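>>> can't give you the sequence, but here's the structure:
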């Protein structure tokens, strides 16, 4: 079992097709990422929300 300390960044988006607001937690990569809307599948631009969370996989 491995323990990872990977900083994750909160990315947020609002779909221009269906209006869905969404968020993603992804490894820090760039201020903006292209992804698919979770509701309709349209391509959306998710922007870095500025929050960083430290996630650690801990055994139960």
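The structure has been received and is ready for your questions. Predicted, not measured: the structure shown is a model, and the values here were computed from it.
>>> Only C-alpha atoms from now on, for both contacts and neighbour counts.
OK.
>>> how about the strands of this structure, start to end?
5-14, 21-27, 32-36, 43-56 (DSSP state E).
>>> between the last one and strand 32-36, how big is the angle?
When axes from the mean of the first three to the mean of the last three Cα atoms, to 10 degrees is applied, the directions of strand 43-56 and strand 32-36 differ by 110 degrees.
>>> Below is an additional structure, to be compared with the one above:
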């Protein structure tokens, strides 16, 4: 999933936490209780879909 908006991401499988670092803001967000299959879909998604989904989760308070 190459992206110019996401600097890097990491997934802690034991704790089910997805961490995402953004390029422009430098901010780091953690998404709790992320099932492994969602992380797999995240890695495979187009950059536009990932940003849209991440932004929705952040603004809805689910991040």
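Alright, I've got the coordinates. All values reported here derive from a predicted model rather than from experimental measurement.
>>> Send over the TM-score of the superposed chains.
For this chain pair, the superposition-based TM-score is 0.37 by TM-score structural alignment, normalised by the length of the first structure; 33 aligned residues with a Cα RMSD of 3.0 Å.
>>> picking that back up, point out the most buried one among the strands of the first structure.
strand 5-14 (a mean of 18; mean count of other Cα atoms under 10 Å).
>>> Give me the packing partners of that one, helices and strands only.
On a contact count with 3 or more Cα pairs under 8 Å, 6 or more residues apart in numbering; DSSP states H and E, strand 5-14 of the first structure meets strand 21-27, strand 43-56.
>>> Turn these into CSV, including distance to residue 12 of the first structure.
Output for those, formatted as CSV (distance: least, Cα to Cα, whole Å):
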stretch, distance to residue 12 of the first structure
strand 21-27, 4
strand 43-56, 5
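>>> nearest to residue 33 of the first structure, of these?
Residue 33 of the first structure lies closest to strand 43-56 among these, at 5.3 Å (Cα to Cα).
>>> Which elements pack onto that closest one?
strand 5-14, strand 32-36.
>>> tilt between the shortest one and strand 21-27?
By that I understand strand 32-36 of the first structure. Strand 32-36 of the first structure runs at 120 degrees relative to strand 21-27, counting by the same axes, to 10 degrees.
>>> ok, now the first one?
Angle of strand 5-14 of the first structure versus strand 21-27, following the same axes, to 10 degrees, is 160 degrees.
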